[in-house]
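Colleague: Give me coordinates for this.
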Amino acid sequence: MSGSSATATAVCFVWLGMVLAISFLEAPIKFRAPGVTVPIGLSIGRLVFRALNIIECVFAAALLVAIPLAAPQPAALVAPLVAVAALLGQLGGVRPWLNQRTKAVLAGATRARSRGHYVYVAMEGVKVIALALGGILLLVSAP
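Modeller: Predicted structure coming up:
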């Protein structure tokens, strides 16, 4: 396995682990902790997801550099690119929508549950599948 292929594979699996740990474990659990109100949970969530998204952008950039250098099979190229596209969709489309709602709730407005969260979670699911598949395909297609 070349250095670029190993790097791309590692990035896929580390990114996958972070998304699973934060989006599917930390985010829902924090609201069940005693004393955590919706505004407190939202404030924590904003900080955590801002940090996650910054790291995800670094991982996406690393994949965009490492994958072409690794010259993998076409399927191993497409799956990580789907994860990058999902991230860009979240950052450009869904996050601004959720940020507006969060700001309003933190300012004291009462709002109905947002469908934006469902869209965000669906895109997280796409990233999980794409990163797992991409990491596996990179691993098995390495010369």
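Colleague: alpha carbons only for contacts and neighbour counts from here, please
Modeller: Fine.
Colleague: buried residues in the host helix or strand of Cys57?
Modeller: Following DSSP states H and E, one finds Cys57 within helix 38-70. In terms of neighbour count (16 or more other CA atoms under 10 Å), helix 38-70 has its buried residues at 41-42, 45-46, 49, 52-53, 56, 59-60, 62-64, 66-67, 70.
Colleague: Would you mind listing the residues in contact with the residue nearest to the spatial centre of the chain?
Modeller: The structure's the chain has its C-alpha centroid closest to Val19; by CA atoms, centre = their mean the separation is 5.0 Å. Going by CA atoms under 8 Å, 6 or more residues apart in numbering, Val19 touches Glu124, Val128.
Colleague: sorry, back to before: which other helices and strands does the helix holding Cys57 contact?
Modeller: Contacting helix 38-70 under the criterion 3 or more CA pairs under 8 Å, 6 or more residues apart in numbering; DSSP states H and E are the following elements: helix 3-21, helix 74-89, helix 95-106.
Colleague: for comparison, sequence B:
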Amino acid sequence: MSTVITREDAMRYGTAGRLAQGFALLAAAGTLAGCGLSGGNTGQVCADTREAFRQYVSQVRAVPANDPAQWKQVTDRFAGRVDGLARQAEDEKLKNALKTEANRLRGAAAGVGSGDAAQLNAVMTDAPDRIGAACD
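Modeller: Presented below is the predicted three-dimensional model:
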């Protein structure tokens, strides 16, 4: 018996897998473990960012693969949340990293809304390292 993987399946499982992998990297020991060492509210903003990623992963996993408009909506909301975290950050390096990721997520949301998850995959692959570097 052969299994056919549709574009929707590839989008759903490929992106969800990347999201889960990205979250795992973000939450991994060392990536955000140094949060708070530089003073200010960096530790709290990094912890809130980690939680935002976790919630986003949960939300995306609940979205049907054949509903790209809903993927866009969830991703846009997440970008807004990351933007809000950037506004809260007192550390300029963290603020800039979060603003950059929010903008990248907005760009990815447009693509995922039309069924193309490539840009979202790219964002979720390197976001943990980019944000983690700002949290150290």
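Colleague: picking that back up, and the residue nearest to the centre of the first structure, what pairs with it in the second structure?
Modeller: When the second structure is aligned by TM-score structural alignment, Val19 of the first structure is paired with Phe53.
Colleague: and what of Val38 of the first structure?
Modeller: Aligned by TM-score structural alignment, Val38 of the first structure pairs with Asn66 of the second structure.
Colleague: surely that match meets Tyr13?
Modeller: No. Taking CA atoms under 8 Å as the definition, Asn66 of the second structure is not a contact partner of Tyr13, at 11.8 Å.
Colleague: Give the buried residues for stretch 120-133 of the second structure.
Modeller: Buried-residue list, stretch 120-133 of the second structure, by 16+ other CA under 10 Å: Leu120, Asn121, Val123, Met124, Thr125, Ala127, Pro128, Asp129, Arg130, Ile131, Gly132, Ala133.
Colleague: Other residues contacting it?
Modeller: 14-15, 18-19, 21-23, 25-26, 31-32, 94, 97-98, 101, 104-105, 108-109, 111-112.
Colleague: And those residues, which of them are buried?
Modeller: 14-15, 18-19, 21-23, 25-26, 31-32, 94, 97-98, 101, 104-105, 108-109, 111-112.
Colleague: Can you tell me which of the buried residues of helix 38-70 of the first structure is closest to Ser5 of the first structure?
Modeller: Ala70 (4.8 Å; CA to CA).
Colleague: what sits against the closest one?
Modeller: When contacts are counted by CA under 8 Å, 6+ apart, Ala70 of the first structure touches Ser2, Gly3, Ser4, Ser5, Ala8.
Colleague: Now do the same for Ile55 of the first structure: its match in the second structure.
Modeller: Match for Ile55 of the first structure (TM-score structural alignment): Arg81.
Colleague: Same check on Thr7 of the first structure?
Modeller: Using TM-score structural alignment, the partner of Thr7 of the first structure in the second structure is Asn41.
Colleague: Its match is in contact with Glu92, isn't it?
Modeller: No. Between Asn41 of the second structure and Glu92 there is no contact under CA under 8 Å: 11.3 Å.
Colleague: Common neighbours of the two, please.
Modeller: Joint contacts of Asn41 of the second structure and Glu92 (CA under 8 Å, 6+ apart) do not exist.
Colleague: Just give the closest residue to the match of Ile55 of the first structure, not the sequence neighbours.
Modeller: If the residues on either side of it in the chain are set aside, Arg81 of the second structure comes closest to Ala52, at 7.4 Å by CA to CA, 6 or more residues apart in numbering.
Colleague: for Glu101 of the second structure, same thing?
Modeller: In this structure, Glu101 of the second structure finds its nearest non-sequential neighbour in Ala127, 6.8 Å apart by CA to CA, 6+ apart.
Colleague: Now do the contacts for Lys99 of the second structure.
Modeller: Contacts for Lys99 of the second structure (CA under 8 Å, 6+ apart) come out as Val82, Asp83, Ala86.
Colleague: Give me the distance between the residue lying closest to the first one once chain neighbours are set aside and Gln119 of the second structure.
Modeller: Yep, that's Val82 of the second structure we're talking about. Nearest residue to Val82 of the second structure, sequence neighbours excluded (CA to CA, 6+ apart): Ala102, at 5.5 Å. To Gln119 of the second structure, Ala102 of the second structure is 13 Å away according to CA to CA, to the nearest Å.
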